[in-house]
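Student: what follows is a predicted structure for the sequence shown.
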Amino acid sequence: MDMRRIVAVLAEEAEQQVQDQVWKLEPSDRTLAVEAEAGLRDAVGPPDVQEALPQKDRLEHLRETLAVLAISLARTHGRLAWFLSGAINALEPILRWRALPAGPGGTFGTVPASPENYAEAEDAVRRLQDALARITAE
């Protein structure tokens, strides 16, 4: 399953839980989710903006999204933590990507990412942005 699909499943589950009132965001979780959504939006912009960037910058922005998610995860528990954990897990392949040539020596298991990989990951992040916006709007 690709990143987009994993994130779509997570988002659908989160939105359904909020709608069914299984998941009732506490004010502190709502604030944290809003901050996470803003951080993701700051890191990854619209497709036309991202696609115009060099791969090195695109990878940097994607890694920033992982940092936003990890910091948010460290500050919460319960359903929001579970959702954020699932999002981090979905985006985990980003951690193995590199944008620079290998040169002599090893690469610590990293691999170059294709333009399609970047587009998929960026789409997944945008889906996370949208999901966080929707669950905090309830």
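Tutor: Okay, I see it. Numbers count the residues shown, from 1 in each chain.
Student: from now on I want contacts and neighbour counts done on CA atoms only, so please keep to that.
Tutor: Noted.
Student: which parts of the protein are strands?
Tutor: 97-98, 111-112 (DSSP state E).
Student: same list (those strands) but as a markdown table, adding distance to residue 20.
Tutor: Rendered in a markdown table, the data for these read as follows (distance: least, CA to CA, whole Å):
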| stretch | distance to residue 20 |
| --- | --- |
| strand 97-98 | 38 |
| strand 111-112 | 42 |
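Student: most tightly surrounded among those strands?
Tutor: strand 97-98 (a mean of 18; mean count of other CA atoms under 10 Å).
Student: one more structure, for comparison:
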Amino acid sequence: MAMMTQVDDLVGEAERLVRDQVWILSPRHRAVIVKAALDLHAAVGAPQIQKALPLRSRLEHLREALAAVAIALAHVHGHTAWFLGAAATALTPVLHWRALPADDGHAFGAVAPTPQQYAEAEEAVRRLQSALAHIASA
């Protein structure tokens, strides 16, 4: 399943749970989600900014976004942890990407993503950031 589809499905489920008051954020969890949203926004900028960056920087930013989700996950439990865990899982393809050539053929299985994959991953991070901000304000 494509990364953006996974994030959209995840966000849809999260928004339903919040709307139906199945997932009620504690003040501490709300603070963690707010920080994660800010960290994601700082990691991945607007599409025109990201596209202008070298591939190495784009990949670094995507990995920073994944790290922000993982750090937030380490501080929560219950619905918040389940949501962040699923978000981290959706973003894991970036862990198998490389921006540098593997001239010797030894890249530990890392592959060079296409420009479309970079764009999709960045859009998935933006969607996740927007959802976190919305959930935190609910």
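Tutor: Nice, thanks for sending it over. Just so you know, these numbers come straight off a predicted model, no measurement behind them.
Student: what's in contact with stretch 39-53 of structure 1?
Tutor: With contact meaning CA atoms under 8 Å, 6 or more residues apart in numbering, stretch 39-53 of structure 1 is reached by 58, 61-62, 64-65, 68, 119, 122, 125-126, 129.
Student: and the furthest pair within these?
Tutor: Pairwise distances among these were taken by CA to CA; the largest, 19.1 Å, belongs to 68 and 119.
Student: re the thing from before, wait, which of the strands of structure 1 is closest to residue 88 of structure 1?
Tutor: Per CA to CA, nearest to residue 88 of structure 1 of the strands of structure 1: strand 97-98, 14.9 Å.
Student: the helices in structure 2, which residues?
Tutor: Using DSSP state H, the helices found in structure 2 span residues 3-19, 27-43, 47-52, 55-73, 78-91, 115-137.
Student: just put the ones you listed in JSON lines and tack on distance to residue 100 of structure 2.
Tutor: Shown next, in JSON lines, are these (distance: least, CA to CA, whole Å):
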{"stretch": "helix 3-19", "distance to residue 100 of structure 2": "22"}
{"stretch": "helix 27-43", "distance to residue 100 of structure 2": "20"}
{"stretch": "helix 47-52", "distance to residue 100 of structure 2": "17"}
{"stretch": "helix 55-73", "distance to residue 100 of structure 2": "7"}
{"stretch": "helix 78-91", "distance to residue 100 of structure 2": "20"}
{"stretch": "helix 115-137", "distance to residue 100 of structure 2": "14"}
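Student: redo those as a markdown table? Include mean neighbour count.
Tutor: As requested, the helices of structure 2 are exported to a markdown table (neighbours: other CA atoms under 10 Å):
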| stretch | mean neighbour count |
| --- | --- |
| helix 3-19 | 16 |
| helix 27-43 | 19 |
| helix 47-52 | 12 |
| helix 55-73 | 20 |
| helix 78-91 | 19 |
| helix 115-137 | 19 |
